[in-house]
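K.L.:
with the sequence up front, the predicted model follows.
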Amino acid sequence: MMRCCGLLSVNKEPVPLKAIEVQVEVKDHVATVVSTLHYENKEDKAIEAVFVFPLPADAAVCHFSAKIGQTEIVADVKEKQEAREEYDDALSSGQQAFLLEESEQSPDIFSLSVGSLPPGESASIRLDYVTELAVEADGGLRFCLPVVLNPRYQPRGSEDRGVQVMSVPASQVPYSLTFAARLSSPRQVSKVDSACPLEPLQYLNKEQTQAVVKLAAGHAFDRDIELLIYYKDAHQPAVVVEAGKASAEPGTLMGDAAVMLSVYPEFCQAVMSSLATRGEFVFLLDRSGSMQGARIGSARDTLLLLLKSLPMGCYFNIYSFGSSFESIFPKSMEYSEKTLENALKIVKEIQADLGGTEILRPLQHIYSQPCIPNQPRQLFVFTDGEVGNTKDVTSLVKKNSSSHRCFSFGIGEGASTALINGLAKEGGGHAQFIAGTDRMQPKVMQSLQFALQPAVEDISVTWDLPKGVSVTPLSPPLTAIFQGQRSLIYAQLTGQSSEETVGCVTVKYSLAGHPFQNKLAFAFHPTEDTGLTIHRLGARTLIRCLESKEPEKDEEVKKKVVNVSVQSGVSSSFTSFIAINKGSSKPIQGPLLQRRVPGVSLRAPMAYCGIMSSMPYDASRRLAGSLDSQGYRHATKGKGLSAKGKRAPELRFSKMEKMSAKWSVPNTLGDAGGPDRFSSLEINPGPPIQPPSDTLLQLVSLQKASGYWELNPALATALHKTSKQVEQAKPANVNGNVWATVVALVWLHGFKSDAEVEWKLLARKAVSWLLAQKVPCIAECVTAGNTLLGCNVQKDSLGL
């Protein structure tokens, strides 16, 4: 067999992208990223190279330039259609042109076109952006450089309006990547963790407030590059004032000073100890084919922890989705021993077997369900986030934001930051990302603690500024504040004052009926030479806020988006970066060849590109009812396709084991694509549940809904003891369930203290149950439990 030479794509075409260099400057909790992409045309004809790649959804792309030989061309930001026409005109006249634009459907996907690169020519493309760093559950700041781009699933029947993603397996990516980050902060840099291989952290000063970290050679493109940066005392509130651009006109966004307020509230212990005991908890789980393997297994374990940690008297339901969607109950049910047991039997059987990733319809169904009085709705969404209709989904969540809070979880490499962050932002909740070998459980349980916190109400931000200075907010009003979650607020400061040099900002809110306020004074001395980072992040925030107002339908809003984007040099969905080398005009010999540079995918590309929607109707109908080439199951025409070949919304209920009941569910959805099909459900007994292999989860699985453990052989097994040992250690005249519950608590505190965030809520429920029993000999039980398990746990530390 003849071996092709050179770097080749999956279509055996030479790939012009040779290398990517990334330099990151992290200042406290903001990062500036400079990416340089090196291209070389080794073909004998001029080419146009197209590269589709991910960026963080909230990043502000603020610089784009190209260097050919010794000539550097800096791009301008222009209205998208105007930029595209200039690009086409440049190519037709033989000029080298470069076009960078954001996907209209998802702000975390960009397309770079390198046009009319002559034979033997090289070019270096520089792309700069700034981004905020998210706060993780353990207090670390998360920086992520997206490398993996899995093609986004297009729902059947939808128009593919997004950019076309060409992808290859990680092992076949035909270009190299180098990465280095410089860290600086007023506080000590404690450590940097990563799932990627890093060179040792190098400190640059004796105070250890500056450091450099580099990616070890040979990055395998099998994961996004994620850094977890830990500072000492990182969560102090702060205000930073940044001077405007000297050449910009005063009174404009870039000409005035800009301010960034970092809010990190600390609620009083009395409030935090009284978490809500009410709520409707709705869990929406992705069961598409891309969730197979460890992802779906981790999701099952996480649902176990979540369900065991819910308070008695709340309501809950679990939905799962793929090409269709299912629900374990026809409506949210009251949390009790019986409903918990039934739900866990179904969770155990969950598999990633529902096909594509159509999240919009289950969300529409959930929102169509009436809210339960005095039970605030809390929605938890678990997905690997590979959808092509991101803006439709986040718009739906925003439309229903007054009726619920939404907590989102991006699972695995390549999860869409636009989708995950957008769900949480529009739903007033919190977003988490679970990548590489991260455990899902601690992050999810942190979000459950957020959901159980009383809702913060009547939030206001007021500025007390020097005379002659006014403030214009760039951020939308704060709608949610959580203990342990940082919020960043941006504003424009117009005017000057020579009298006062101190400003003050006050954040007020009401929590559990009590008024609170955080007041922060700051020196009014704008910092110079900052690279306009705060201005650009503020502009990006304003652009995103305007884009959420459906500017496609409002020309004035669209015009303002374009004006802010052009003025600030920050990308938007209505503008593009365009650079033209006007000195390169040469007649093109023959047609311009297009070469699509493959992105990184960890899965087979066709599985996520809407394979059915791209086929003629007859072909898709023949495939329906069977497994497609990627193992996805599609409904038969009679059950899931309307006469026009469009997918009808389909809701199915899972079988519930060991129950004897029937549900007759009314038709409530309604859709032009066809009728809904709710079927009566026979529930048959099934095999008994096998305990999880993880010791912590095994113990958790045995806890009852009200919080206690039963004294039985299964508990002894989970504790790695014999039933006889556990029975003999029990103090005389102590109830067996009281003894079992105390021993379980001692084991959790003695052996799993490092995982407290995972079991904290269910332990609190167990303590409440014990206190309600009014047992006089708890101290004796704790002592006996320590002796049995070989621990030294104090009674007070158990909360008793």
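P.N.:
Yep, that arrived. Numbers count the residues shown, from 1 in each chain.

K.L.:
drop to CA atoms for contacts and neighbour counts, all remaining ones
P.N.:
Will do.

K.L.:
ok, residue 529 to residue 30 distance?
P.N.:
According to C-alpha to C-alpha, to the nearest Å, residue 529 and residue 30 sit 15 Å apart.

K.L.:
now do residue 248
P.N.:
Distance of residue 248 to residue 30, given as C-alpha to C-alpha: 23 Å.

K.L.:
which one of these two is surrounded by more residues?
P.N.:
Shown here are residue 248 and residue 30; by other C-alpha atoms under 10 Å, residue 30 has more neighbours (18 against 14).

K.L.:
excluding its backbone neighbours, what's nearest that one?
P.N.:
residue 132 (4.7 Å; C-alpha to C-alpha, 6 or more residues apart in numbering).

K.L.:
next: residue 432.
P.N.:
residue 409 (4.8 Å).

K.L.:
wait, that neighbour touches residue 434, no?
P.N.:
Yes - between residue 409 and residue 434 there is a contact under C-alpha atoms under 8 Å: 7.1 Å.

K.L.:
more neighbours, the two?
P.N.:
Taking neighbours as other C-alpha under 10 Å, residue 409 and residue 434 compare with residue 409 leading, 28 against 19.

K.L.:
Three-state assignment for that one, please.
P.N.:
Recorded secondary structure, residue 409: strand (DSSP: H, G, I helix; E, B strand; the rest coil).

K.L.:
for residue 443, see how far away it is.
P.N.:
According to C-alpha to C-alpha, residue 409 stands 9 Å off from residue 443.

K.L.:
between the two, what contacts are shared?
P.N.:
Common contact partners of residue 409 and residue 443 (C-alpha atoms under 8 Å, 6 or more residues apart in numbering): 432, 434.

K.L.:
alongside the first one, take a look at this:
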Amino acid sequence: MDHLKLHTKMNYCGLLTAQKNPVPLQSVEVELQVKDHVATVISTLNYQNKEDKPVEAVFVFPLPGDAAVCHFSAKIGQTHIVAELKEKQQAREEYDDALSSGQQAFLLEESEQSPDIFSLSVGSLPPGESASIRLEYVIELAVEADEGLRFCLPAVLNPRYQPQGTEGPELPVNSVPASEVPYSLSFSARVSSPRPVSKVESSCSLEPLQFLNSDHTEAAVKLAAGHKFDRDVELLIYYKDAHQPSAVVEAGQDSAEPGTLLGDPVVMLSLYPEFPESVMSSRASCGEFVFLLDRSQSMGSLIRNNNNWHETRISSARDTLLFLLKSLPMGCYFNIYSFGSRYESIFPMSVEYSEKSMEEALKKVEMMEDDLGGTEILQPLKHIYSQPCILNQPRQLFVFTDGEVGYTKEVLDLVRKNAASHRCFSFGIGEGASSALINGLAQEGRGQAQFITGSERMQAKVMQSLKFALQPVVKDISVTWDLPEGVSATVLSPPITTIFQGQRSLLYAQVCGKNSETDCSVTVSYTLADHPFKNQLQFNLNPAKDTGLTVHRLAARSRIRSLEFEERENRGKSDEDVKKKVVELSVQSGVSSGHTAFIAVNKDSGDAVQGPLVRRDVPTPGRRLSCMVFQSSPHSCLPRRRPTVFIPHSTPVFASQASEPEPPRRDPLLQLVSLQKASGCWMLDAALASVLGKNNKEVEESKPAEVSSEVWATILALTWIQDGCKG
């Protein structure tokens, strides 16, 4: 440890080498290509060794958890090397063997613990040499509450907390304050759709949107100049008349063998079921609402807020919970749990929602801080699932966390095993929240995921999740295909287990066989409020143009994730057989998995690189961390021992600040919501007047004589909200 030191500044701490050695990664270039609701992301990482010794550069970074990584290549001078996907241990051995013999080698691997963390190793980069690494992945874009399509390029990699006594993650994490990231980012996006693009928004400054044709179905946009890759880049894309049911049929690869995934056509269905109005209007306002709030140390980190409020993750989570508590229906049941290294609940068991119980809960929520240690979510989840369900009160679980756990797959397995007893709605709080955990909780718990990165759009997201939670549970979901004779469909996606009104459901299927007839249909049947319903989508099997293999890769990713879960379910039984299927599908489709890695070796590099390699860990933007100890040593020609991360159970690092921060100012909308009663009304008092920018006398005198104070206060509050919080 004498060659490393902890680096602490403001609310952050991370690791830098004591000598502040130069970072080989110089810049990152990202090109985003969006076609309707599917995106292809091409990242180019430019490296240069400015030292007088050969180096190995190791970069651990986040990617979206549901991304299908499908290409990895390197360019050194005029030499271009395309990596191959191989079984992970084999790829690691080839990488180590190459370095031992002085060859240049490149390794890209996915974490076995969490599919949203990748490690890129650039080995044997000689002094003065440059290398350009190209990484490509495809991803489905999530639909936001306001019907925008959300793309997030994650920059911030929060360290994953690992409880004491559990197996740590196999990938090292090197983090520095976001302001000290030494490499730059250039980002451009091109959007095309059958429907016109109405607007593109971002959490970062953008250059003006440029339309590339007269009907506005193609557009381009770039990040404003000077952007540092010190925060997540969130892009929101809005289409006119968006989110209609659709089908895309993609032709197979000519060189691939028919009957294989790449050799056959694959269809991607986007379904948007619409429930009958009669059912939606008569739905019962009931349920048991269980809230699980992360109070670990990392929840004290600041998050970005365009309104400049001094907002932390824990305050954002409290505000999100406030919206939900104020919106629950009278007569339902609720309870609030919070967790860190231990967990606690406000009530011994869920209680009926009333003015009294709501006020009691809010007082305790207001006192909640980031003071419970690490992020140990498994035990509170197990306790919640052990509680008996309340008759005729369907359980809805809401989880609020920054997603910094190191055992993501174990958590998701637990939620999936208990999916029949509840629905899970997850909220990722702040930048760097694990997309694998947040999206996985919702997918396995048959709910919905939201990402809260500031006060903007929070209310819409919260209310959409609550609206979905109040919808009746859809049961007996089945999918039937009406295909031409001799044509069959093999579904590659997990079965559809959840349907919400107007929310997209994606389905992938491999199409086998041929027939001159191309018209076909798929029907989704389900039971809603004890009544059977059907939604049908008609389409034809003519392949779409210019789709490449995007749909095939997304389908492969979906199938790989299903197999990986099956492997964990069967651990100790047919474990190796399923692993073999994952490796075969991954290699065949060119899509990464937890059991494979991309390996590229420059066998034409001429003279072997002489001398031992010096390891350089490329830092990732980080937030406040628990104390982290890295084991690292200069690389030798012997087979290497991989660095490990230790996050002690009881040794937090508290960052110092030069001066006391200003007391936080609260969003006026949140102030107004905090005054709302459980019944949904407001009281005509000085507190309400203050939020409205008036004094008590002014609001009292404005009240018509025939209207009660309570009704008038509610009218004023709702009018203020309706007018966009203008007062």
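P.N.:
Okay, I see it. Just so it is clear, the structure is predicted and the values come from calculations on it, not from any experiment.

K.L.:
about what we covered before: tell me how far the counterpart of the residue nearest to residue 30 of structure 1 in structure 2 lies from residue 88 of structure 2.
P.N.:
In structure 2, the residue paired with residue 132 of structure 1 is residue 140, using TM-score structural alignment. To residue 88 of structure 2, residue 140 of structure 2 is 26 Å away according to C-alpha to C-alpha.

K.L.:
same question, residue 524 of structure 2
P.N.:
From residue 524 of structure 2 to residue 88 of structure 2 the distance is 39 Å (C-alpha to C-alpha).

K.L.:
between the two, which is the more surrounded one?
P.N.:
Neighbour tally, residue 524 of structure 2 and residue 88, criterion other C-alpha under 10 Å: the higher count belongs to residue 88, 22 against 17.

K.L.:
residues in contact with the more buried one?
P.N.:
So residue 88 of structure 2 contacts 109, 594, 595, 596, 597 (C-alpha under 8 Å, 6+ apart).

K.L.:
got it, and residue 329 of structure 2?
P.N.:
285, 286, 353 are the contacts of residue 329 of structure 2 under C-alpha under 8 Å, 6+ apart.

K.L.:
check which helix or strand covers the counterpart of the second one in structure 1.
P.N.:
Just to be clear, that refers to residue 286 of structure 2. Aligned counterpart of residue 286 of structure 2 in structure 1: residue 278 (TM-score structural alignment). Using DSSP states H and E, residue 278 of structure 1 falls within no helix or strand.

K.L.:
do you know how far residue 278 of structure 1 is from residue 479 of structure 1?
P.N.:
Noted for residue 278 of structure 1: a distance of 21 Å to residue 479 of structure 1, by C-alpha to C-alpha.

K.L.:
list the contacts of residue 510 of structure 2.
P.N.:
Residue 510 of structure 2 touches 261, 264, 265, 266, 267, 489, 490, 491, 492, counting by C-alpha under 8 Å, 6+ apart.

K.L.:
going along the chain, name the strands of the stretch 301-450 of structure 1.
P.N.:
315-321, 325-327, 333-334, 377-383, 404-411, 431-434 (DSSP state E, counting those that start in this stretch).

K.L.:
which one of those strands lies nearest to residue 458 of structure 1?
P.N.:
Closest approach to residue 458 of structure 1 among the strands of the stretch 301-450 of structure 1 (C-alpha to C-alpha): strand 404-411, 16.1 Å.

K.L.:
what's the matching range in structure 2 for the closest one?
P.N.:
Alignment of strand 404-411 of structure 1 against structure 2: residues 422-429, by TM-score structural alignment.

K.L.:
just want the most central residue of structure 1.
P.N.:
The residue lying closest to the centre of structure 1 (C-alpha atoms, centre = their mean) is residue 420, at 3.4 Å.

K.L.:
which helix is the longest one in structure 2?
P.N.:
Using DSSP state H to define each element, structure 2 has its longest helix at helix 550-569.

K.L.:
after the lengthiest helix in structure 1, next one along is what?
P.N.:
Assignment by DSSP H gives helix 756-773 as the longest helix of structure 1. Toward the C-terminal end, the helix or strand that comes next after helix 756-773 of structure 1 (DSSP H and E) is helix 778-789.
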